[in-house]
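Colleague: Pasted the sequence and its predicted model underneath.
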Amino acid sequence: MKDLRCYLLLFCLTAGFLVGFSSQETPKKATWIWQTELIETKTAEILTFAEEHGVNLIYLRIDPQKTYSYYRPFIREANAAGIEVHALGGHPLWALKEHRERILHLLDWVKNYNRAAGSDEQIKGVHLDIKPYLLPEWNEDKPSVLSQWMGNIEAVTSAARKDVQLEVSADLPVWLDDTFVPDDPEMTISKWMISKLDHITLLAYRNAIDGSNGIAALVENELREADELAKPVIIAVNIKEIPGEEHTSFFDAGAEEMERQLALLPERLGSSHPSYAGNAVHDYVNWSKRAPVKKKLKRGTYIWQAELVISEPEKILAFAKSHKINLLYVRLDLQQPYEAYAEFVGKAAAAGIEVHALGGHPGWALEQNRDRMMKLVHYVQAYNNSVEKNQQFRGIHLDIEPYVLPDWYEDTDSVLRQWMDNIKAFVAEAKQAADLEVSCDLAFWLDGTSVPGDPDTSFSKWMIQQLDHITIMAFRNYAGGRGGIVHLVEEEIGYANELGKELIVAVEMKQSHEGEFVSFYEHGKAEMERQLAIVTEQLGKQPSYGGNVVHAYDYWKNAKE
């Protein structure tokens, strides 16, 4: 046995160096999804949560009764977001030899799935959650259970490496460093498991790092063993409620305290243990319930060419994904049948992108053109009633700029009154028997224009009050300073805060002849992103700030880098 132990050590050290195991690799942030059914309807929600919380590894329970096609969309989206998916399975009985086939069946399922799946839909590994210490046999004949468990692990790791390279990992409790391999009192079970598996996830279920019973103390032995074997160890904590064992969970302390404690681990453990590979939180459902709600900022664009969502839907969705867009204002051709838009809107929704129907014209501010606005509303209402829920438009967005009309200069108050009446009619009609979000574009300088007959009320404030959100056209190519984007929207942000409404800031990428300070056309995408980051940093704490949109898709797509 000692010769075998030496061989294992030499093999693992060599393998570790060959695959480049290093503490400098991107740390893992993992979670478990036990409820397989969640991926059917909650893909966007799960992946948004993962992005917001730095999750790059998901242990997803596999139900082998479901078809491969059931899993492909979720795994494809996760891989595209830089999140590995490992097939999760396990039961205390899986430690016993008589149930070995259940482990191998999961492994075979993953191998067959990967053979049938595209390169962007691959499952990267198999993760086992086997807790034999919950079996009666553990207390009756522990050495026998340990030997069978070891045999099953040996079988699955050997089978995983036969014809394909699948990572095999497992959950382990922290106390196995005090449990020894049968007939070898010098080899702990923890070290033996570490030597066999590609990584272990150590269940260090405590709610504090320090102290004799804290996380750091509990994982010390396993990290030393893993250092010696050049194997990665992920440290897991729990946020599920455990009545009577509150010290084993962050349920009472909360998600923010858990994140604070986890943030200390890289320096505390990583500096002295190259095997420390990151953290895991058990599990997604309980974590998502306890995590503070983070406002999801909008990031959007306009699609003015109605034909594009029909002629190049995949290009638009690919652009949206690569630019992290989650809001599209899409102009509609009302002559098109409803099915012309249904597939695009459904695919966008599956990718976490809201689609709002876009329409507008300067003349829509005038009473004589109100029916043109209503045609858009009625089309969207009828469309939404005829398609599946996931294919419905989330809202209607208007772009009405009457200040380019001669009427504006001839009788501004008359145009404002007609515009206000049209907006009130639009909101009333859109909200009738429909859950449609209503919004519109607004020029930043309208905060200096008063409501006719009410000199104390800004027209901007009146408009913000009527609608669910306003998109302020703050067309400047710099964020800070006087006349910059943040300065231009100060009044509107204040109104929206007061009224409890959302405000989105729009910037321009189209070439402009109104001054070199208006558009990012000459500066390009990178500079625009830099300035928008400043806008978000400076406005992010304002409750009404809802994010940014770029005008427009075709200009942004073709902009210089």
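Modeller: Done, it's in.

Colleague: Going by C-alpha atoms from here, please, whenever you check contacts or count neighbours.
Modeller: Fine.

Colleague: any idea how far the host helix or strand of residue 76 is from the chain center?
Modeller: In the assignment (DSSP states H and E), residue 76 maps to helix 68-80. Here helix 68-80 is found 14 Å from its chain centre; the criterion is Cα atoms, centre = their mean, to the nearest Å.

Colleague: Name the residues of it that are buried.
Modeller: Neighbour counts over helix 68-80 (16 or more other Cα atoms under 10 Å) mark 68, 71-79 as buried.

Colleague: which element follows it toward the C-terminus?
Modeller: Toward the C-terminus, helix 68-80 is succeeded by strand 84-89 as the next helix or strand (DSSP H and E).

Colleague: Now do the very next helix or strand once past that following strand against strand 84-89: the angle between them, please.
Modeller: Remark: after strand 84-89, the chain's next helix or strand is helix 100-116, criterion DSSP H and E. With axes from the mean of the first three to the mean of the last three Cα atoms, to 10 degrees applied, the angle from helix 100-116 to strand 84-89 works out at 150 degrees.

Colleague: put this beside the first:
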Amino acid sequence: MSRSLAALLVAASLNTQASAAPAPRAIWTWEEDSYAMLDRPSAVEEALAFFKAHGITTVYLYADSFRERNDIVDDPRRYKATIKRLHGAGLQVYALLGSGYLQTERYILPSFRALAIAMVRRVFDYNAKAEADERFDGINLDIEPHILDEWSAKKLELLGNFLDMSAAIMAEKRRYGQAIDIGPAMPFWWDGIELSWQGKRRRVSEHTQDLYDYVALMDYRDHAHGPDGLISHASDEMAYGMKAGKRVLLGVETTPNEIQKVSFNHLTEADMERELAAAEAHFKNQQAFGGFVVHHYRGYRRWLEKQTKPTR
């Protein structure tokens, strides 16, 4: 075998290995679990072992007040130590903002807009004072207007409020001049709603993708293929992401849901991995594909633990 042929074969092998690298995976980590990690190094190590075992590359770490604590302001050393440890293990860390505890779905309303701005500003202020390895790499906003009681009667108005809030948040990012990616958790069905906003009529999903750096698409289905599957529901957002130069992560659910097809909870880990592999194979050559995000750390663990318990 000639040296040139051998070199080509080695290069091809390396390229094949590189292309076979799994897609990135993020995980939503809610209030109690995030604060546990702030409080106890042992909880961080336990989480790290879990993340590494399940291919998690980015942690969405809750970064707002909970049960009369707001450590990002009152005790930022806890965040610094936790983020530094996670970074040291090779993970990225995004500030997770939005909370049922705080009823942040109200933040889209003009009368609550100041609270939304203050919420992201605290992350910007934290990052400005932290060392490079202690800073958040991004922000994920989980603020869902469809939770509001008046959703059915004022859907378009509330979606316009959401876009107004989003524009204000991104303007604040520009004012601070921080290089930090910000994106929302967005329902896949927003691509079926058209809205006129700031003189442009287009799908709500497209308005949202235009505003933010990325979206974590709540693509909650328990199968990849078919007209009601992960691939179909993400295709429009992925196509627009390619056009706009924005990343799209596919969100999947592992916690129980009364609508069976919404979650993998009634299936096994092998089932979920098979369906995610199918979705990844479909989207892997599209630059907008940013991997997956799993909902959520505690629920995911409980689901997996349930599968390992011996049956009687």
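Modeller: Alright, I've got the coordinates. Everything quoted here is computed from the prediction, not taken from an experiment.

Colleague: tm score of chain vs chain?
Modeller: Superposed pair, TM-score by TM-score structural alignment, normalised by the length of structure 2: 0.84. Supporting alignment: 285 aligned residues with a Cα RMSD of 2.4 Å.

Colleague: whereabouts in structure 2 does the helix holding residue 76 of structure 1 align?
Modeller: Mapping helix 68-80 of structure 1 onto structure 2 (TM-score structural alignment) gives no aligned residues.

Colleague: what packs against that helix?
Modeller: Packing contacts for helix 68-80 of structure 1, counted by 3 or more Cα pairs under 8 Å, 6 or more residues apart in numbering; DSSP states H and E, involve helix 38-41, strand 84-89.

Colleague: Dump the ones you listed into a markdown table; add distance to residue 107 of structure 1 as well.
Modeller: Below are the helices and strands packed on helix 68-80 of structure 1 laid out as a markdown table (distance: least, Cα to Cα, whole Å):
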| stretch | distance to residue 107 of structure 1 |
| --- | --- |
| helix 38-41 | 21 |
| strand 84-89 | 9 |
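
Colleague: Name the stretch among those that sits most buried.
Modeller: For these, the largest average neighbour count (mean count of other Cα atoms under 10 Å) is found in strand 84-89, namely a mean of 23.

Colleague: And that one, what does it pack against?
Modeller: Counting by 3+ Cα pairs under 8 Å, 6+ apart, strand 84-89 of structure 1 packs on strand 57-61, helix 68-80, helix 100-116, strand 125-128.

Colleague: and residue 355 of structure 1, which of those is closest to it?
Modeller: helix 68-80 (18.8 Å; Cα to Cα).

Colleague: between that closest one and strand 57-61, how big is the angle?
Modeller: With the same axes, to 10 degrees defining the directions, helix 68-80 of structure 1 sits at 170 degrees from strand 57-61.

Colleague: I'd guessed residue 137 of structure 2 sits against residue 96; true?
Modeller: No: contact criterion Cα atoms under 8 Å: residue 137 of structure 2 and residue 96 do not qualify, at 11.1 Å.

Colleague: If you count surrounding residues, which of the two has more?
Modeller: Just comparing residue 137 of structure 2 and residue 96: by other Cα atoms under 10 Å the higher neighbour count belongs to residue 96, 26 against 22.

Colleague: Adding distance to residue 336 of structure 1, write the buried residues of helix 68-80 of structure 1 out as a markdown table.
Modeller: Output for these, formatted as a markdown table (distance: Cα to Cα, whole Å):
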| residue | distance to residue 336 of structure 1 |
| --- | --- |
| 68 | 35 |
| 71 | 33 |
| 72 | 32 |
| 73 | 29 |
| 74 | 31 |
| 75 | 34 |
| 76 | 31 |
| 77 | 30 |
| 78 | 34 |
| 79 | 35 |
